[in-house]
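Enquirer: my questions are about this predicted structure, shown below with the sequence.
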Amino acid sequence: MRNIKLTLEYDGTNYCGWQRQINGISIEETLEKVIIDLFEEDIKILGSSRTDSGVHARGQVVCFKTKSTIPTHKIPGAINSRLPRDIVVVYAEEVDMDFHPIYSTKGKMYSYRIINRKMEPALMRNYYWHVGYNLNFEHMQKAATYFIGEHDFSSFKSQGGSTKDSIREIYSLNLTKDGDYITVTIEGNGFLYNMVRIIVGTLIDVGRGRIPYDSIGDIIKSKDRRRAGITAQAHGLYLEKVYY
């Protein structure tokens, strides 16, 4: 028996998210069906992150166990030849049998992309959140510093998550701006349900002047979701990398 680890890239636009759903086609379902057909085994895949509907990924990690002797370096091409073009296996490797894509995780990196101008985009509408308000980028950068470190992030999670412990550590949170385009990059040891999107939405509310940048520390300490900002739209979010 072998344990195969895959690194995936996908465009989440046409899917109901990573996890199998009854109300739409998921990335998990699509990939698993291809793997079962290819390996001719009853295989169950495990993903590292349950990305929501519309969320994209550059570094989703998946594992599955197989008896197949297909050489590891040939697995990505064999799977990709059967997948739709918006899901791609970029790398495959054989790992220890006790490796688990969730429980072996040491951290993750996400990015979030914003286009900040009056007119909505035509070409990148599925990959950027359009924000039509004037934003104070300097205040957003100052607000970002308050998130760094280990905190109880109860103010920055949506209801519905399965985890009971809300303490997480943010290693870095950086904002860059290139013309109308803003990118938020965040790394941490783990993230609560919708945590990244709520942090981004809060930064946008800071930029709009609705939340003072120096109140972020108090919002974190309050553990009150009502004091944080809006939840940013899903389609601007990218799972960039999972650390092991």
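Expert: Cool, got the structure.

Enquirer: switch to C-alpha atoms for all contacts and neighbour counts from now on
Expert: Will do.

Enquirer: quick check: which element contains the residue nearest to Ala92 when sequence neighbours are not counted?
Expert: Residue nearest to Ala92 in three dimensions, not counting chain neighbours: Leu6, with 4.5 Å by CA to CA, 6 or more residues apart in numbering. Secondary structure assigned from DSSP states H and E places Leu6 in strand 2-10.

Enquirer: show the subsequent helix or strand relative to that strand.
Expert: Next in sequence after strand 2-10, counting helices and strands by DSSP H and E, comes helix 27-39.

Enquirer: what about Ala78, neighbour count?
Expert: By other CA atoms under 10 Å, 16 other residues sit near Ala78.

Enquirer: what does Lys67 give?
Expert: Neighbours of Lys67 using other CA under 10 Å come to 11.

Enquirer: one more: the one 3 residues further on?
Expert: Taking other CA under 10 Å as the criterion, the count of residues near Ile70 is 11.

Enquirer: pasting the second one now:
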Amino acid sequence: MRNLLMKVSYDGTDYNGFQTQPGGHTIQDYLEEAIHRLSGEQLKITASGRTDAGVHARGQVFNFYTASPIPLERWCMALNTWLPEDIVVTEAMEVPEDFHSRRAAKRKTYRYTINANQFPDIFNRRYQIHHYGKLDIEAMRQGLSHLIGTHDYTTFASRKSTKPSHVRTIFDAWIETDTSMCRPGTKDQGIIHTYLTGNGFLQHMVRIIMGTLIEVGEGRRHPDDMRVILEAKNRAAAGPTAMSKGLMLWEVEYDIPSIAETPSIQTT
């Protein structure tokens, strides 16, 4: 029996999130069906975490146990033949038997994208929200800085959260702006990418942070209000939950040597 780790990218627009649920049509459902078609095994995969409906992933990680003799280097290409075109497995490697994608994850990075140009980008509209009004990006940076550290993030958690503790650590948070598509002489501000790296995130946490941060950018809140909002530990103190389509699971990091150092990752 082998324990295989895989990395998958997906456009979550048309799916009911990553995790299997009664309504079906999830990323997990399609991955498990592809594995069944390929190896004949009915199994459950374990992911680094769930993503909600409409949320995308550049680097979701999952693992599963298999008795299949299929060579490691064939898994990615073979699985992709059975997957929809908006789900692509990009890496595969064998990991220790006790490896668990969620419990072993040390750092996760999410990216949230805002198109702050006057007009929407029809080619990237599935991966960004459009905000044509002026945003104070520097104020957003200042507000974001108040969230770095170890805190109780109850304010930025869904009211439906069932986690026993809302204490998490955000290691880093920053904003990058791409102005390459801005039209000279216009009010275009570019594409605003906000990155948050932490040891874990609560349900809707990044989206609530972004909904509140947008209000800072609009001048409806002061950057220092983010500290007060955080300390309130009350969901009502924060802004709205930003739309899911702007959110992407960017990267999941592990510190297990067999993952960090072994050059056997197969990329297709």
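Expert: That came in fine, so what should we check first? What you see is a predicted model, and the numbers here were worked out from it, not measured in a lab.

Enquirer: before we move on, back to that, mean deviation of the strand holding Leu6 of structure 1 from structure 2?
Expert: Taken over the aligned residues, the distance from strand 2-10 of structure 1 to structure 2 averages 0.5 Å (mean CA distance after the TM-score superposition for structure 1).

Enquirer: list the contacts of the residue nearest to Ala92 of structure 1.
Expert: By CA atoms under 8 Å, 6 or more residues apart in numbering, Leu6 of structure 1 lies in contact with Val61, Val62, Cys63, Val89, Val90, Tyr91, Ala92, Glu93.

Enquirer: which one of those sits closest to Leu203 of structure 1?
Expert: Val61 (28.4 Å; CA to CA).

Enquirer: now, among the contacts of Leu6 of structure 1, which is nearest to Gly229 of structure 1?
Expert: Closest approach to Gly229 of structure 1 among these (CA to CA): Val61, at 30.0 Å.

Enquirer: what about the closest one, distance to Tyr243 of structure 1?
Expert: Separation of Val61 of structure 1 from Tyr243 of structure 1 (CA to CA, to the nearest Å): 10 Å.

Enquirer: between the two, tell me which one has more neighbours.
Expert: Between Val61 of structure 1 and Tyr243, counted using other CA under 10 Å, Val61 has the larger neighbour count: 25 against 15.

Enquirer: quick check: closest non-adjacent residue to the more buried one.
Expert: Thr7 (4.7 Å).

Enquirer: show me where the stretch 151-268 of structure 2 has helices.
Expert: 205-217, 225-232, 257-260 (DSSP state H, counting those that start in this stretch).

Enquirer: relative to Glu91 of structure 2, how far out is the nearest residue to Met1 of structure 2 once chain neighbours are set aside?
Expert: Distances taken as CA to CA, 6+ apart place Ala67 nearest to Met1 of structure 2, at 4.7 Å, with adjacent residues excluded. Remark: distance between Ala67 of structure 2 and Glu91 of structure 2 (CA to CA) = 19 Å.

Enquirer: and the residue of structure 1 most remote from its centre, helix, strand or coil?
Expert: The outermost residue of structure 1 relative to its centre, with distances by CA atoms, centre = their mean, is Thr69 at 32.2 Å. Using DSSP: H, G, I helix; E, B strand; the rest coil, the structure places Thr69 of structure 1 in coil.

Enquirer: show me what it aligns to in structure 2.
Expert: Mapped onto structure 2 by TM-score structural alignment, Thr69 of structure 1 lines up with Pro69.

Enquirer: how about the residue nearest to Val61 of structure 1, what does it touch?
Expert: Applying CA under 8 Å, 6+ apart, the residues near Thr7 of structure 1 are Gly59, Gln60, Val61, Val62, Val89, Val90, Tyr91, Ala92.

Enquirer: which of the residues you listed does structure 2 keep?
Expert: Among those, the ones still in contact in structure 2 (both residues aligned by TM-score structural alignment, their matches' CA atoms under 8 Å) are Gly59, Gln60, Val61, Val62, Val89, Val90, Tyr91, Ala92.

Enquirer: what do we get in structure 2 for the first one?
Expert: Using TM-score structural alignment as the criterion, the counterpart of Gly59 of structure 1 in structure 2 is Gly59.

Enquirer: work out for me the element that match sits within.
Expert: Using DSSP H and E, Gly59 of structure 2 sits within strand 56-66.

Enquirer: run the chain-centre distance for that strand.
Expert: Averaging C-alpha positions (CA atoms, centre = their mean, to the nearest Å) puts strand 56-66 of structure 2 12 Å from its chain's average.

Enquirer: now it on structure 1. Mean distance?
Expert: Mean for strand 56-66 of structure 2 is 0.7 Å (mean CA distance after the TM-score superposition for structure 1).
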